[in-house]
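**Q** Structure of the sequence below:
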Amino acid sequence: MSISLSVHGAAHTVTGSCYLLQAGRTRFLVDCGMFQGPKTLKALNYGDFPFKPEEIDFVLLTHAHIDHSGLIPKLVKHGFSGPIHATHGTIDLLTCMLPDSGHIQEMEVEQLNRRNARRGHPEVTPIYTVEDAEVALRAFSPVAYDTWIEPAEGVRARFWNAGHILGSASIEIEIATGLASPRSMRLLFSGDIGPEVTSFHPAPDSPQNLDYIVCESTYGSRVRPPMTLSSRRDLLAAEANEALKGNGVLIVPSFAVERTQELLSDLLALVHERRIPQVPIFLDSPLAIRATDVFIDHAHELEEGAAFRHAMRSPILRTTESAQESMMIERIDGSHIIVAASGMCDAGRIRHHLKNNLWRANATVLMVGFQAEGTLGRILQNGAKAVRIQGEEVKVRASIRTLDIYSGHADGPGLARWVEERGPVSRGIILVHGEEDEIAGLHERLSSRGLDGERIFAPELDAVFDLLAETPATRERPAPRRLQPEVVGHPDWHNDLSGLWLDLTEMLDKAADDKSRRVILRRIRRALDKEQA
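**A** Coordinates of the predicted model:
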């Protein structure tokens, strides 16, 4: 019998997690996530799966974040009919997250089709709808931590706390090899590994003595200073006090699940302790509002659950469900705080608030989570002087700050310790869910700790590993590729075009007079004519 692993997402990028395992006639997925970031990468969400959904027997889901779960409704829509195994917390979160994802896609496609109609372009259809998401939810089957399940003959799986978000798990898998030796092949999919400091979860846990680990590497090259809950709040208080000076507005793009709840808990604690001003705090994300209700329901499972439940009753916390309520925030005079999704500024209501505030010198945008290449959040972090939002140019006069203390991911030393504690790992470590520099940093860190560098792999998108080969993880490359490796994990031509447009606009604005502007435009026209000749 052959056993293979195909890496169909999160290869040299941090989104689109999807791994296909084939053991004899059994085919199953670990995660089925949505790609985020540059348009070229997001276009994969609209294309065909690199496998036949109807041939997949079951899915094991590490956690609820959309980059791990977001294409499950599409999978069901296109023929998958098996069970999806996930923890209770994950399923409860997805009850609101997947329909919300379907709603966003319906709205974005509606707006796109209006623009396409004006341009004479054909209409497009959503990846899936709210109804598709609700149908997919019927396929979920809850599992408990530290309990074996047998989803197919010869395959066992066990979920371990990953400390990342509510319900998150690393998944241990045993597959009968069919060889003379009775020992099964043992794999561990890390999912996303949580940091050492979190308000809600204990340290991640997992088994030892494995054949393979498929490990995330989001922050593989980074080292965070030692942090406690108290020191984290000290840093947040300093940023908030500076931002709120002189009727300032603090805008926090935040991931709707876990990051938002931790952030609100800290902000409200600081207000209660009178360490920051008592100003209105707006939670402007229908998804985050519903996710917060799920956290309240699961408060008994959280380490700071009682304090969190109490904080969410604060009168200064104002939730805005409707779009009209969201737009009314713009009329607020005086200092206030807005927490809105999405965390990378690529969708949702945060773009509305950025459009209304980036040009204001008294506004502060505080990044508290990972910003992938090509996203608006990364572009702002990189110091852009102007950006395009919803087709309009917006000057950046606001202060752009980063406070990397709310990430749900362990840093490089934390990941390396986690891998070491899983040892011995006999055949290979496969690094996924990271950009190139982070993968390289974790590879070097693991090698420096005595792990065999030749048994540490960083697969490209759609790479296939023969897990039973004598040389561990012999790679095959199916054709055709969905994307060339040099495209994945980097800004694409859409990012280049947007940057060029902004640079050209700035150049024309700074030109001395109309004659100078015409000279600039003639030079560009000659370059275009030469390119087309």
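
**Q** CA atoms for contacts and neighbours, from now on please.
**A** Noted.

**Q** Which neighbouring elements make contact with the strand or helix carrying Ala157?
**A** Assigned by DSSP states H and E, Ala157 belongs to strand 155-161. On a contact count with 3 or more CA pairs under 8 Å, 6 or more residues apart in numbering; DSSP states H and E, strand 155-161 meets strand 149-152, strand 169-175.

**Q** Tell me the gap between the shortest one and the middle of its chain.
**A** In terms of CA atoms, centre = their mean, to the nearest Å, the centre of strand 149-152 is found 28 Å from the chain centre.

**Q** residues near the nearest residue to Asp466 once chain neighbours are set aside, how many?
**A** Distances taken as CA to CA, 6 or more residues apart in numbering place Ser4 nearest to Asp466, at 4.7 Å, with adjacent residues excluded. Ser4 has 20 neighbouring residues, counting by other CA atoms under 10 Å.

**Q** one more to line up against the first:
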Amino acid sequence: MSFTMRFCGAAGTVTGSCYWLTTPTASFLVDCGMFQGNKTLQALNYEPFPFEAAQIDFVLQTHAHIDHSGMLPKLYASGFRGPVHMTSGTRDLLSFMLADSAFIQEMETEQLNRRNARRGRPEVTPAYTRSDAAECLRLFRAVDYERWVEAAPGIRFRLWNAGHILGSASIELEISQDGQDKPLRLLFSGDIGPDHKLFHPDPEASSDFDYVICESTYGGRARTRRNEEERREILAHEVRTALQAGGNLLIPSFAVERTQELLADLTLLEQSGAIDHAPVFLDSPLAIRATEVFERHAHELEHLSRQPHLIDNPNIRFTETVDESKAINRIRGGAIILAASGMCDAGRIRHHLRQHLWRPDSTVLLVGYQAPGTLGSLLSNGASEVTIQGDPIKVRARIREIDVYSGHADHGELVDWIGDRMPIRRLILTHGDPEASAALRDAVVATGFPVDHVTQPQIDDVIDLETGALEPGDRKKIRRVEPDAIIRPDWHNDAAQLLLDIREEIDRAADDRARKVVIRRLRRVLEER
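**A** You can find the predicted model right below:
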């Protein structure tokens, strides 16, 4: 059997993390994540895996975020029955996150099939169901940090705290080699948290590796370092300004970690008088479950013992049912609404955006990374009109962004983390767009690391772990998506924008006669095909 690693996701992009390793004794995965972003990327979730699921012996899971874990139920449904090793924090989060992901897929598929029926198109099926999500939980095995575990003959691993979210881990891996005294040593960074992050110690790991596979999400971005007081004051300024405008403040927020950080800081700001008391709605069943898990794991988290109780705060309203969520629409101003998802590509936040984006007195505060092609990215880039559930919505609300709650290490922190892992035989940069990965590569090379020992793979590329040679995926047989389709808005985004532009051009026409002229010109273009 070959001794290889295939990059099945998170190569040239930040989503779909999945590494497939084959050795003489086992075939296994590190992560099995869902693709998010534009529809071209998301379509990969519905295609067959580039491996036989039933032939995978085990999975090593870095953390619970869906772009790293979201295809585990599909892996189970496709025939996988091996163990999935992870921390107890990751296990507890995934116990409801995967079911939530399945529910969203089932609901969106149901809505799509209703539209397809009206258009005479065939039905589609979700990537997996809630039943698949429930069944795959039986395969989860909790592992303590910094304890060696044998996963298969000649293969052992241990987990290091990555400081990203509750339960997040970097994975150190040793694989025995025939005829060699020393094992092959690999380190998968997972997602690395920033220094001095709320709830977590700084990231840790060992050193001296043959391969380090490192994320590069913010490889090209340096953030101004902020302490706790400065971070809260930035948030307080945004809250005060938004509520003074007379409308509501919408915060699209990732359900795990980001939401809990915001709840803690909003509570402290209200208690200190830095912001006026205002109703805070947590309108995300997933985020509510995650908050409960955080409180159960409080003993593992820094600061939480001296933070206010997130669940018991009387000023935070937890809206679990659809009716409770819709009732928020009756509040026209003075409220803070947190809802998932953080990139605005799914979840209840889309419902709230439909209600508020057209209101000049409303504010949308983006607090995290926005992948290309997502609704959050369109808002971040200044779109004047967007489409939500088929309806064009004018963007008149204030769109604001802050970068003080990031769960990822920035450029300098990544360089330092890599430096602490030296010596390294080969550095592989993944989980970032090409510009971010290139910026991190250049910074590491500037420290004296050989440029020809840095690899930036694309999806479905394969590396020979014995020689270090990278083999590009065969475009016809292996590569499922071209790199250019990953890094920019796809044709779905272009088509949606074109329809908005057509509507705007027709609306701008002086009278009905002028509108007919616009339509006639468009028809001529179509007839010239």
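
**Q** Overlay them and tell me the TM-score.
**A** TM-score for the superposed chains, counting by TM-score structural alignment, normalised by the length of structure 2: 0.98, backed by 527 aligned residues with a CA RMSD of 1.1 Å.

**Q** Distance check, the residue nearest to Asp466 of structure 1 against Ala23 of structure 1.
**A** 7 Å (CA to CA, to the nearest Å).

**Q** and the residue nearest to Asp466 of structure 1, helix, strand or coil?
**A** Under the three-state scheme (DSSP: H, G, I helix; E, B strand; the rest coil), Ser4 of structure 1 adopts strand.

**Q** so how far does the helix ranked longest in structure 1 sit from its counterpart in structure 2?
**A** For structure 1, the longest helix by residue count, based on DSSP state H, is helix 88-119. Superposing on structure 2 and averaging over aligned pairs (mean CA distance after the TM-score superposition for structure 1), helix 88-119 of structure 1 comes out at 0.6 Å.

**Q** got the contact list for the closest residue to Asp205 of structure 1 other than its chain neighbours?
**A** The shortest distance from Asp205 of structure 1 to any non-neighbouring residue, by CA to CA, 6+ apart, is to Asn161 (5.7 Å). When contacts are counted by CA atoms under 8 Å, 6 or more residues apart in numbering, Asn161 of structure 1 touches Tyr145, Gly167, Ser168, Ala169, Ser170, Pro204, Asp205, Ser206.

**Q** which of those residues show up in structure 2 as well?
**A** With the contact criterion set to both residues aligned by TM-score structural alignment, their matches' CA atoms under 8 Å, those that also touch in structure 2 are Tyr145, Gly167, Ser168, Ala169, Ser170, Pro204, Asp205, Ser206.

**Q** Can you say which two of those are spatially most distant?
**A** Within these, Gly167 and Ser206 form the most distant pair, 14.6 Å apart (CA to CA).

**Q** okay, the two: which has more neighbours?
**A** Shown here are Gly167 of structure 1 and Ser206; by other CA under 10 Å, Gly167 has more neighbours (26 against 21).

**Q** Identify the residue nearest that one in space, chain neighbours excluded?
**A** In this structure, Gly167 of structure 1 finds its nearest non-sequential neighbour in Gly89, 4.2 Å apart by CA to CA, 6+ apart.

**Q** Just give me the residue right at the centre of structure 1.
**A** Centroid check for structure 1 by CA atoms, centre = their mean gives Asp67 as the closest residue, at 5.0 Å.

**Q** gap between Ser498 of structure 1 and Val519 of structure 1?
**A** Relative to Val519 of structure 1, and taking CA to CA, Ser498 of structure 1 is found at 22 Å.

**Q** When the two are compared, which one has more neighbours?
**A** The residue with more neighbours, out of Ser498 of structure 1 and Val519, is Ser498; 15 against 12, by other CA under 10 Å.

**Q** residues contacting the more buried one?
**A** So Ser498 of structure 1 contacts Val387, Arg388 (CA under 8 Å, 6+ apart).

**Q** Quick one: average offset of the helix or strand containing Phe282 of structure 1 versus structure 2, please.
**A** Using DSSP H and E, Phe282 of structure 1 sits within strand 281-284. When structure 2 is superposed, strand 281-284 of structure 1 averages 0.2 Å from its matched positions, counting by mean CA distance after the TM-score superposition for structure 1.

**Q** which other residues reach that strand?
**A** For strand 281-284 of structure 1, the external contacting residues (CA under 8 Å, 6+ apart) are 289, 316-321, 326, 336-341, 349.

**Q** ok, 7 Å please
**A** Here strand 281-284 of structure 1 makes contact (CA atoms under 7 Å, 6 or more residues apart in numbering) with Ile316, Leu317, Arg318, Thr319, Thr320, Ser326, His336, Ile337, Ile338, Val339, Ala340.

**Q** Filter those down to the buried ones.
**A** Among the contacts of strand 281-284 of structure 1, those classed as buried by neighbour count (16 or more other CA atoms under 10 Å) are Leu317, Thr319, Thr320, Ser326, His336, Ile337, Ile338, Val339, Ala340.

**Q** OK, contacts around the third one?
**A** The one in question is Thr320 of structure 1. Leu283, Asp284, Ser285, Ser326.

**Q** Reformat these as TSV; add distance to Gly120 of structure 1.
**A** Below are those laid out as TSV (distance: CA to CA, whole Å):
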residue	distance to Gly120 of structure 1
Leu283	39
Asp284	35
Ser285	34
Ser326	33
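
**Q** out of these, which one sits closest to Phe80 of structure 1?
**A** Nearest to Phe80 of structure 1 among the contacts of Thr320 of structure 1 is Ser285, at 30.9 Å by CA to CA.

**Q** separation between that closest one and Lys77 of structure 1?
**A** Using CA to CA, Ser285 of structure 1 is found at 27 Å from Lys77 of structure 1.

**Q** More neighbours: those two, which one.
**A** Ser285 (27 against 19).

**Q** So Gly220 of structure 2 is in contact with Asp442, correct?
**A** No. Taking contacts as CA atoms under 7 Å, Gly220 of structure 2 lies outside contact range of Asp442: 9.8 Å.

**Q** more neighbours, those two?
**A** For Gly220 of structure 2 versus Asp442, neighbours defined as other CA under 10 Å are more numerous around Gly220 (22 against 15).

**Q** mind listing what the more buried one touches?
**A** Residues near Gly220 of structure 2 by CA under 7 Å, 6+ apart: His411, Glu435, Ala436, Ala439, Leu440.

**Q** so of the residues you listed, which ones are in helices?
**A** Residues of the contacts of Gly220 of structure 2 located in helices (DSSP H): His411, Glu435, Ala436, Ala439, Leu440.

**Q** ends of stretch 154-172 of structure 2, how far apart?
**A** End-to-end distance of stretch 154-172 of structure 2 (CA to CA): 14 Å.

**Q** again with stretch 164-180 of structure 1
**A** 39 Å.

**Q** and if you look at stretch 17-32 of structure 2?
**A** Using CA to CA, the end-to-end distance of stretch 17-32 of structure 2 comes to 6 Å.
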